[in-house]
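# Sequence isn't available, so here's the structure alone:
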């Protein structure tokens, strides 16, 4: 079959047992009137009607859709699913110059495709802002608010530290610090230059962003590119967003985001000139618990001379 040369944008969506969510995800994309669009749903290890639901939604919307059915091994995960989706997209639509990524439990903003395409005219990749679905925030009603506020404050300090001490393409160009596969867009040439997604069970999105930045590709963390993501606690990716939310909802001490290093590590990296690309990667042994954050908050406040505006009780 002759490839469709009209397709310039391909959205790749990993989906595992997402029959209930994939129709709304595809409908949000179809509503954007992108005539050059094709979608690849990577149905991995599905035992429900994900494929049938996706095909029905695409047919109703007049959407170009391919479903790639794969069975992944126990050590594989969403990184492999995204990689296989990319390979299919690049083979099927050789004229496509932009690959966009979201998740099956996300709803893209009304102009998500257009805004991504706009930014890709000047940068190699775009990280969008990921917001929670307001109607699902109730699942976090039991969250330990003081611990959540502590983590939020530390995240803000780490981000501020990076903005000050890691300028340039390795740092944070844009309005937020997200680097999630729920909203990611990459030019074809840049994706191929760094070898695409790695076969990681989780964290494949941040890994790709780090490699893009480390090889000189400009990445924009765009505030006008948005998706809303599910707050469900029974997610599909091992150690993914749902696992993180579940840990916070359990009202127990938990490991904070693995992109938030200990303060002394950040300061030492700055002092040695070895502060790497955003987002940083924290090794398992260096992960911090929420209950241990106060001294790290104080250390970064001191490093940023922000003690007087901290807002955290000492």
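That came in fine, so what should we check first? Computed from a predicted model, the values in this text were never measured in an experiment.

# rest of the way, CA atoms for contacts and neighbours
Fine.

# Please give me every residue in contact with the spatially closest residue to residue 137 that is not a sequence neighbour.
In this structure, residue 137 finds its nearest non-sequential neighbour in residue 231, 6.3 Å apart by C-alpha to C-alpha, 6 or more residues apart in numbering. When contacts are counted by C-alpha atoms under 8 Å, 6 or more residues apart in numbering, residue 231 touches 132, 133, 136, 137, 139, 242, 245.

# Run through who's touching the helix or strand harbouring the last one.
Think residue 245. Using DSSP states H and E, residue 245 maps to helix 241-249. Residues outside helix 241-249 that contact it (C-alpha under 8 Å, 6+ apart) are 139-144, 148, 231-236, 253-254, 257.

# ok, second structure coming up, stack it against the first:
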């Protein structure tokens, strides 16, 4: 079984598109019918996120941590208990491509770090900020970006690395660093495609939204 892990904190505006995309990816013909379970970890949600998730054929886990590292760790633990051989991570403000899982698995690696494409640039991010972003971002194979919105790990490699740590941000970076130390084969690939939001009100302090905000302030 393949698991798709999506943490969410008050994501009612973007969950529909996120889950629709994840379910399309889960049904790709090249998966040859292998079961895929989508799990949304609802962390301290006070909006309609739980109601929206309930409309889809996905699993949900509710926690009160307000911590993305704890949310990802709890979700990964549940997916492993249910027999996942591969955990594909994304975010609730992102849309994975239809062949996202196929692209990750096709690389034959212990873990895959993919890239993201920003869409719907926030009005506060003027053309100069967008140019700064594009000049610093490598959307190609061999990049060294780490995104929780586009990360895949085999069950064995995840266990070797010790799993996600309870960090308020950069839990994905920490996991990849531990994967490197464990000797895991990591693919730094542009093949698995994910579109992500350019919102500035990031759910995790120090996350992608804060990075974009810094670019806007330069």
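Yes, it's here. Predicted model only: the values in this text are computed from it and were never measured.

# Sort out which of the contacts of helix 241-249 of the first structure are buried, if you could.
Among these, those classed as buried by 16 or more other C-alpha atoms under 10 Å are 140, 143, 148, 231, 232, 233, 235, 236, 254, 257.

# What distance do you get for residue 180 of the first structure to residue 251 of the first structure?
Counting by C-alpha to C-alpha, to the nearest Å, the separation of residue 180 of the first structure from residue 251 of the first structure is 25 Å.

# neighbour-wise, which of the two wins?
residue 180 (21 against 14; other C-alpha atoms under 10 Å).

# What lines up with that one in the second structure?
When the second structure is aligned by TM-score structural alignment, residue 180 of the first structure is paired with residue 147.

# isn't its match right next to residue 174, touching?
No: using C-alpha atoms under 8 Å, residue 147 of the second structure is not in contact with residue 174; the gap is 11.3 Å.

# Name the residues contacting each of those two.
With contacts taken as C-alpha under 8 Å, 6+ apart, residue 147 of the second structure and residue 174 have no neighbour in common.

# Tell me how many other residues crowd the equivalent of residue 222 of the first structure over in the second structure.
Matched by TM-score structural alignment, residue 222 of the first structure corresponds to residue 189 in the second structure. Residue 189 of the second structure has 21 neighbours, counted by other C-alpha under 10 Å.

# Residue 189 of the second structure and residue 113 touch, don't they?
Yes: the criterion here is C-alpha under 8 Å, and residue 189 of the second structure meets it with residue 113 at 6.3 Å.

# once you map the contacts of residue 231 of the first structure onto the second structure, which are still in contact?
Contacts conserved in the second structure for these, counting by both residues aligned by TM-score structural alignment, their matches' C-alpha atoms under 8 Å: 132, 133, 136, 137, 242, 245.

# can you map out the helices along the second structure?
Ranges of helices within the second structure are 15-26, 49-53, 68-81, 100-106, 127-136, 155-161, 171-181, 208-217, based on DSSP state H.

# quick one: what's aligned to residue 14 of the second structure in the first structure?
In the first structure, residue 14 of the second structure lands on residue 21 (TM-score structural alignment).

# Return the distance of that match relative to residue 63 of the first structure.
Distance from residue 21 of the first structure to residue 63 of the first structure, by C-alpha to C-alpha: 17 Å.

# Residue 148 of the first structure now?
According to C-alpha to C-alpha, residue 148 of the first structure and residue 63 of the first structure sit 41 Å apart.

# Quick one: residues contacting the nearest residue to the match of residue 222 of the first structure once chain neighbours are set aside.
When the adjacent residues along the chain are set aside, residue 189 of the second structure lies closest to residue 141, with 4.5 Å between them (C-alpha to C-alpha, 6+ apart). Shown in contact with residue 141 of the second structure (C-alpha under 8 Å, 6+ apart): 188, 189, 190, 191.

# ok, these vs residue 170 of the second structure, which is closest?
Distances from residue 170 of the second structure to the contacts of residue 141 of the second structure, taken as C-alpha to C-alpha, are shortest for residue 188 (17.4 Å).

# which residues does that closest one contact?
Shown in contact with residue 188 of the second structure (C-alpha under 8 Å, 6+ apart): 112, 113, 114, 141, 142, 143, 144, 145.

# Could you do residue 117 of the first structure as well?
Residues counted as contacts of residue 117 of the first structure (C-alpha under 8 Å, 6+ apart) are residue 98.

# State the distance from the residue mapped onto it from the second structure to residue 182 of the second structure.
Counting by TM-score structural alignment, residue 117 of the first structure lines up with residue 105 in the second structure. From residue 105 of the second structure over to residue 182 of the second structure the distance is 20 Å, taken as C-alpha to C-alpha.

# same deal with residue 39 of the second structure?
Using C-alpha to C-alpha, residue 39 of the second structure is found at 27 Å from residue 182 of the second structure.

# quick one, which of those two is more surrounded?
Each of residue 39 of the second structure and residue 182 has its neighbours counted (other C-alpha under 10 Å); residue 39 has more, 23 against 13.

# Now do the same contact list for the more buried one.
Counting by C-alpha under 8 Å, 6+ apart, residue 39 of the second structure has contacts 3, 4, 5, 6, 58, 59, 60, 61, 75, 79.
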